[in-house]
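[1] Fold the following and give me the result.
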Amino acid sequence: MSRTPARLISLAVAAAAALTAVPAATATGATPSAVGGTAATAGAATATASDPFYAYDGDRPLASFAPGAVLKTRTLSYHLVGIPTPLKAIQLLYRTTDAQGRPAANVTTVVRSLTGDGGKAVSYQSFYDSLDPEDGPSRAIAGDLTLGGVIPNAEALFMAPLLAKGYTLVIPDTQGQRADFAAGPEYATNTLDSIRAASGSAATGMNDRTRVGLIGYSGGAIASSWAAALAPSYAPDVNSRLVGFAEGGLLVAPAHNLRYVDGSLVWSGVIPMALIGVSRSYDIDLKQYMNDYGRSVYDRLQDGSIIDALGRFPGLTWKKMAKPAYANPNSVPEFVDAVNRVNLGQAPTPTVPGFIAQGNGGVLEGTFGNPAGIGTGDAVMVAGDVRALARQYCATGNDSIAYREYALLSHTGVPVVWAPLAMDWLDDRFEGRPAPSDCGRIPAGNSLAPERPAPLS
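    As a prediction, this is how the structure comes out:
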């Protein structure tokens, strides 16, 4: 979701007013517990680039902890645009798993609502979309203000109503401590283990019976959708407590998205961002296939956020970045392997109800492409892919899928309509009302088959 910096700051200021109007959660004390490391002190401390809270420094190997184990805990003031509010946030360093199955440490933030009893929680996945770990929600909440970090500040506008309704909020750093942008499977493990950690910490008021809903837009939808898909196999203990997932602006088959935004006016900058993030996640080197210009763009965005990419590279294409022999991205074996790994259409079907929304008015944001077999979208996400995924879920055993497509709305326009509907939809799931279904009424979409290698040009 794109905003100009000034717009983001104004949204964050409005979010500050919304959050401070919510009753502050009770502080959890000044000596929270830690596993395998020194407990972090509570209070109004802020994170810094060298903040030791983010590093696991215990004596036991990280691999010896179960995924979701809490490694450190601290309580601090919830900050908006660097300013502390009366609201308290509990932050947890926890053990998780990266995209290659290796143990990793990550951070999540829990905000309690005084109007709730801890029996219901919403895991809110942010659309911070950055290749810089300093832009993560936990650091923004702890007081580190970066331009990219203003996005999770502004998202408090979405979170304040949930707190007011009595939900405990769980806000994971979905992209992990390396900021592996667009690497969906890693988003999932970070999200699911965040819920495990929050449920296993006495400081949060949650436990292994707390029911949980997933919600996220754009980058947050990547995390929500992959978490719902992988929960039955990776975290069946969490899946048994999920009431559903609500998402909008969804990335399904990234190879399609890269072709769709190729040459666009605003969103073409996500091409190098996605290449960097997925390459980082799977430890592959795509720079070897790029020309001098491509490498310069790649290097420029190594630590960039979505704010650094949007509108900064109008007309950018893969071909402009690649060496002549690799003008077709499918001639790069590592590219084909990577995009197939993060193709949501190849992931399992979630077993819980879902509400999926997608725009299809991308021309409003300068994306005029209509590639054969891919079609149009909201300027960055492909509508035909999202329809195909929703239909696939219906056809493979999940008939509790609600789908909305907004033909005249672009990526930044859909949240205005989607957010209140998504929250109402989650309310109904927590109340136990039957989940609505649009199965049988969703228009046909694209093929979500894996990409195939192509010969060199």
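[2] CA only for contacts and neighbour counts going forward, please
    OK.
[3] Which parts of the stretch 251-400 of the chain are strands?
    354-359 (DSSP state E, counting those that start in this stretch).
[4] quick one, helices of it?
    For the stretch 251-400 of the chain, helices defined by DSSP state H, counting those that start in this stretch occupy the ranges 254-261, 270-282, 292-300, 306-309, 318-321, 333-341, 383-395.
[5] what's the next secondary structure element after the last one?
    Pointing back at helix 383-395 there. strand 401-406 (DSSP states H and E).
[6] what's the helix or strand immediately after that following strand in the chain in contact with?
    On the C-terminal side of strand 401-406, the closest following helix or strand by DSSP H and E is helix 414-430. If you take C-alpha atoms under 8 Å, 6 or more residues apart in numbering as the criterion, helix 414-430 is touched by 120, 158, 162, 211, 213, 215, 217, 243-249, 355, 357-359, 406, 434-435.
[7] one step back: pipe the helices of the stretch 251-400 of the chain into CSV and attach mean neighbour count per row.
    Putting the helices of the stretch 251-400 of the chain into CSV (neighbours: other C-alpha atoms under 10 Å) gives the following:
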stretch, mean neighbour count
helix 254-261, 25
helix 270-282, 23
helix 292-300, 16
helix 306-309, 22
helix 318-321, 20
helix 333-341, 19
helix 383-395, 23
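[8] Same list (those helices) but as JSON lines, adding distance to Ala188.
    Shown next, in JSON lines, are the helices of the stretch 251-400 of the chain (distance: least, C-alpha to C-alpha, whole Å):
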{"stretch": "helix 254-261", "distance to Ala188": "16"}
{"stretch": "helix 270-282", "distance to Ala188": "13"}
{"stretch": "helix 292-300", "distance to Ala188": "26"}
{"stretch": "helix 306-309", "distance to Ala188": "20"}
{"stretch": "helix 318-321", "distance to Ala188": "28"}
{"stretch": "helix 333-341", "distance to Ala188": "13"}
{"stretch": "helix 383-395", "distance to Ala188": "17"}
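[9] To compare with the earlier structure, here is another sequence to fold:
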Amino acid sequence: MTVIEDVIGRVDAISGVRDTIGAARPLLPSRDPFLVPPADLGRYAPGAILRTRAVRIGLFGLVPQQVSAWQLLYRSTDMNGDAEAAITTVLLPADADPEVERPLLAFESAIDATAEQCAPSYALRLGAVAPGSITQLEWMLVAGALRRGWAISIADHEGPHGNFGAPREPGYRSLDGIRAAVGFAPLDLHARTPVAVWGYSGGGMAGSWLVEMAPSYAPELDIVGAVLGAPVGDPGQVFTDLNGGRFAGFPPIMIAALRRLYPALDELLDAELDAEGRHLLDVAARSAPMLALPRLTGRDVGDYLDRPLAEILAEPHMRAMFDDLRLGGHVPNCPILLIQPVNDQVINVRAIDEQVARYRRGGANVTYLRDRLSEHFSLLPLATPLTLDWLADRIAGRPLPEPGTRTIWSVLTDSSSWRGLLEMTRTATRVALGRPLRGASGPPSTPTRTLAA
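    Down below sits the predicted model:
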């Protein structure tokens, strides 16, 4: 069979799947009884599994993926310390060998939305309708970790209400998702399973909260390293930078989420926001990020307020809120590789410089790589080979590189990056065609069980 015939055959198969998906379309989170917590939720320990189900994963909801996937509902904690139910999607390669020791990758998706269709537990499933979801785009890259034989946990780190930008709780939900994954027998993990963390942009922000909260909230987990890309650093600064510009869609999405968490913000908006501004927040709350950005470009939140925006942002309760959102107030105890475009048009490099400085003042081990030629949207795919290799080294226990800051022309200057991009392209092709992810990559790049014991 030729490659063209193979593609045609798979397109026909996908068309057949599309015709039958309607009856099996996953329920939106607000309508899904699986997500309803038990009445006695508070008696469960954080990370305790409440219920599980097997699910099917689909690229953009259409192309069935040949992976083993489950969803775990578990007990977690919100930013105020109250018990809540959270969900993670856990994955293995379809042909995973139970006799091989494997790490767990906690992938933090750039959900960047309050809209429920953008929750990873929905957007990743076969039959999901989530146009504009970033999670669906990231799947092409995350599959590279599965191809290495790793287990993966992708938590809905924004929680059941889409709390984009909230402090602390993305870390709690992700850490409890790791606890649940380690306790889920089909993944064949154990208490000393090495855990790697990876997130970019909004996912990098969530990954930052994960490593910041881990020492106090989940000290028993063996987190061996984290790669954080463009992790926001200071949401207040980023809000001011983006407001009124090309990427002005992000500020109202975050405001729509945060007003539910900060009563002072909610009262201010009720008092100061005009009717058009309320409509703007409603659009932002209902939209996937890739659809909200073109629709809200150039919008200035100050245009919809009765007082100047600078005056409002200077009020004590607003300064206190943005101080609460700022990363770097807690010190991670795992090695960190932080990657940032120097000319990032979304997350200004100075916000990340300052996050790194706060980590280092606390004694964290941070390797900081600043890329001159990449911009916000290109660095994630270009840095994926470097990311997976760096995490593989931490999983294998190889010596850490000397921490420090390097400003380079591009992550592609290393020849291994080109080889990695070729492998990433092969993986993406297999994902697009719905083919098995293992088989062309050799054995997983992880220690054997006896070495990890």
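[10] quick revisit: nearest to Ser201 of structure 1, out of the helices of the stretch 251-400 of structure 1?
    Of all those, helix 270-282 sits nearest to Ser201 of structure 1, with 28.3 Å by C-alpha to C-alpha.
[11] mean shift between that closest one and structure 2?
    Its aligned residues in structure 2 lie a mean 1.8 Å from helix 270-282 of structure 1 after superposition (mean C-alpha distance after the TM-score superposition for structure 1).
[12] Contacts only, for Leu250 of structure 1.
    217-219, 221-222, 357-358, 381, 386.
[13] What does it correspond to in structure 2?
    Under the alignment (TM-score structural alignment), Leu250 of structure 1 maps onto Pro231 of structure 2.
[14] what's the answer for Asp237 of structure 1, then?
    Using TM-score structural alignment, Asp237 of structure 1 lines up with Glu220 in structure 2.
[15] Ala347 of structure 1 contacts Ala228, correct?
    No. Ala347 of structure 1 is beyond contact range of Ala228, at 10.1 Å (criterion: C-alpha atoms under 8 Å).
[16] Please say which of those two ends up with more neighbours.
    The neighbour comparison of Ala347 of structure 1 against Ala228 (other C-alpha atoms under 10 Å) goes to Ala228, with 28 against 14.
[17] wait, isn't that one in contact with Pro353?
    No. Judged on C-alpha under 8 Å, Ala228 of structure 1 makes no contact with Pro353 at a distance of 9.4 Å.
[18] tell me, what's touching these two both at once?
    Common contact partners of Ala228 of structure 1 and Pro353 (C-alpha under 8 Å, 6+ apart): 244-245.
[19] Pro103 of structure 1 reaches Arg95, doesn't it?
    Yes. Contact criterion C-alpha under 8 Å: Pro103 of structure 1 and Arg95 qualify, at 6.9 Å.
[20] Identify the contacts common to the two.
    Taking C-alpha under 8 Å, 6+ apart as the contact rule, Pro103 of structure 1 and Arg95 both touch Leu62.
[21] of those two, who's got more company?
    Each of Pro103 of structure 1 and Arg95 has its neighbours counted (other C-alpha under 10 Å); Arg95 has more, 26 against 17.
[22] Tell me which residue of structure 2 lines up with that one.
    By TM-score structural alignment, Arg95 of structure 1 lines up with Arg75.
[23] Which secondary structure state is assigned to that match?
    At Arg75 of structure 2, secondary structure determined by DSSP: H, G, I helix; E, B strand; the rest coil is strand.
[24] Might you report the residue contacts of it?
    So Arg75 of structure 2 contacts 41, 44-50, 83-86, 176 (C-alpha under 8 Å, 6+ apart).
[25] Just the ones in strands from these, please.
    Counted as lying in strands by DSSP state E, out of the contacts of Arg75 of structure 2, are 49-50, 83-86.
[26] What about those, which one has the most neighbours?
    Neighbour counts for these, by other C-alpha under 10 Å, peak at Ala86, which reaches 29 neighbours.
[27] from memory that one sits against Glu158, does it?
    No. With contact defined as C-alpha under 8 Å, Ala86 of structure 2 does not reach Glu158; the gap is 9.1 Å.
[28] measure the closest residue to Ala99 of structure 1 other than its chain neighbours to Pro103 of structure 1 for me?
    Once flanking residues are discounted, Ala99 of structure 1 sits nearest to Glu186: 4.7 Å by C-alpha to C-alpha, 6 or more residues apart in numbering. Per C-alpha to C-alpha, to the nearest Å, Glu186 of structure 1 is found 11 Å from Pro103 of structure 1.
[29] Which residue in structure 2 aligns with Ala274 of structure 1?
    By TM-score structural alignment, Ala274 of structure 1 lines up with Met254.
[30] so that match touches Gly165, yeah?
    Yes. In this structure, Met254 of structure 2 is within contact of Gly165 by C-alpha under 8 Å, at 6.0 Å.
[31] Where does the match of Asp237 of structure 1 sit: helix, strand or coil?
    coil.
[32] Give me the number of neighbouring residues for the closest residue to Leu147 of structure 1 other than its chain neighbours.
    Take Leu147 of structure 1 and drop its neighbours on the chain: the residue closest to it by C-alpha to C-alpha, 6+ apart is Pro5, 7.2 Å away. Applying other C-alpha under 10 Å, we find 14 residues neighbouring Pro5 of structure 1.
[33] counterpart of Pro5 of structure 1 in structure 2?
    In structure 2, no residue is matched to Pro5 of structure 1 (TM-score structural alignment).
[34] Tyr54 of structure 1 and Thr108 of structure 1, how far apart?
    From Tyr54 of structure 1 to Thr108 of structure 1 the distance is 10 Å (C-alpha to C-alpha).
[35] cool, and Ser218 of structure 1?
    Separation of Ser218 of structure 1 from Thr108 of structure 1 (C-alpha to C-alpha): 19 Å.
[36] do the same with Val297 of structure 1
    With C-alpha to C-alpha as the criterion, Val297 of structure 1 and Thr108 of structure 1 are 31 Å apart.
[37] Next: Ser224 of structure 1.
    Counting by C-alpha to C-alpha, the gap from Ser224 of structure 1 to Thr108 of structure 1 is 15 Å.
[38] between these two, which one's more packed in?
    Ser224 (32 against 28).
[39] In structure 2, what residue corresponds to the more buried one?
    Checking TM-score structural alignment: Ser224 of structure 1 goes with Gly207.
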